[in-house]
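> here you go, sequence then predicted model.
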Amino acid sequence: MTTRPLDYSFTAPIEKDGAFATFVTVPGSAELLGTRRPVRIGGTIDGHPFTATLMPSGAGPHWLPIKQALCKLIGKSQAGTEVSFHLAERLS
């Protein structure tokens, strides 16, 4: 599948719970992506490039897991800390 451009920005608090050590909930993601399945995306987190797989929460929006290396890079890992995202492309 070829990549498709996205242009979606949001700010969300870091969450820590369940299957992913550190993640954020992507508001409106099921509507934005047209699916409740896993979707690989690329973009920026606090201005730093990243790729990740959005995981369906089962209740609507997707969860975006944040790898520990990215948490260190942006200097944020505490639950409740606000992080800014820009989703630039859909990779799957």
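Received it, and whenever you're ready, just let me know what you need. Please read all numbers here as calculations on a predicted model, not as lab measurements.

> from now on I want contacts and neighbour counts done on CA atoms only, so please keep to that.
Fine.

> wait, Phe10 touches His86, no?
Yes - using CA atoms under 8 Å, Phe10 is in contact with His86, at 6.6 Å.

> next one for the comparison:
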Amino acid sequence: MKKQTSIANIKAILKTDPGKGAWTYFVWDGVGAAFGSRQAVKVRGKIDGHPFENAFLPLKDGTHLMGVNAKLRKLIGKGTGDSVSVEIIGKI
């Protein structure tokens, strides 16, 4: 089987805004360059080696955020303020 080429490899810091029920997420400014879009972009990839499917959601400043759910955070053993390695493999 042919190995897939990554679209991007990102080092990101997990963030959480204050407030009950707040998302844990990371921000990436490369969505426009990688996908030619300022809209939401559904992707698949790996965070710290664990597969995911999710969407980058646009922010007003031109960057995009992606939420990281509790199940994946527990699996990778990371939380707010921790660094993660994100490999984007492709669009969904």
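Looks like it came in fine. The shown structure was predicted, so the numbers you read here are calculated from the model rather than taken from an experiment.

> centroid residue for the second structure?
Met66 (4.3 Å; CA atoms, centre = their mean).

> mind checking what that residue lines up with in the first structure?
Here Met66 of the second structure is matched to Leu64 in the first structure, going by TM-score structural alignment.

> residues in contact with the residue nearest to that match when sequence neighbours are not counted?
In space, not counting the residues next to it along the chain, Leu64 of the first structure is nearest to Leu54; the distance is 4.9 Å by CA to CA, 6 or more residues apart in numbering. When contacts are counted by CA atoms under 8 Å, 6 or more residues apart in numbering, Leu54 of the first structure is found next to 38-41, 62-65.

> same thing with Leu59 of the second structure?
Leu59 of the second structure touches Leu65, counting by CA under 8 Å, 6+ apart.

> if I look at it, how far off is Leu65 of the second structure?
According to CA to CA, to the nearest Å, Leu59 of the second structure and Leu65 of the second structure sit 7 Å apart.

> Thr35 of the first structure: which element?
Assigned by DSSP states H and E, Thr35 of the first structure falls within no helix or strand.

> distance-wise, check it relative to Ser57 of the first structure.
12 Å.

> picking up where we left off before, just give me the match in the second structure for the residue nearest to Leu64 of the first structure.
By TM-score structural alignment, Leu54 of the first structure lines up with Phe56.

> helices or strands up against the host helix or strand of the match of Met66 of the second structure?
According to DSSP H and E, Leu64 of the first structure maps onto strand 62-65. If you count contacts as 3 or more CA pairs under 8 Å, 6 or more residues apart in numbering; DSSP states H and E, strand 62-65 of the first structure packs onto strand 20-26, strand 48-56.

> among those strands, which is the most enclosed?
For these, the largest average neighbour count (mean count of other CA atoms under 10 Å) is found in strand 20-26, namely a mean of 19.

> so what's the equivalent of Thr35 of the first structure over in the second structure closest to, chain neighbours aside?
Here Thr35 of the first structure is matched to Ser37 in the second structure, going by TM-score structural alignment. Among residues not flanking Ser37 of the second structure along the chain, Val31 sits closest, at 6.9 Å (CA to CA, 6+ apart).
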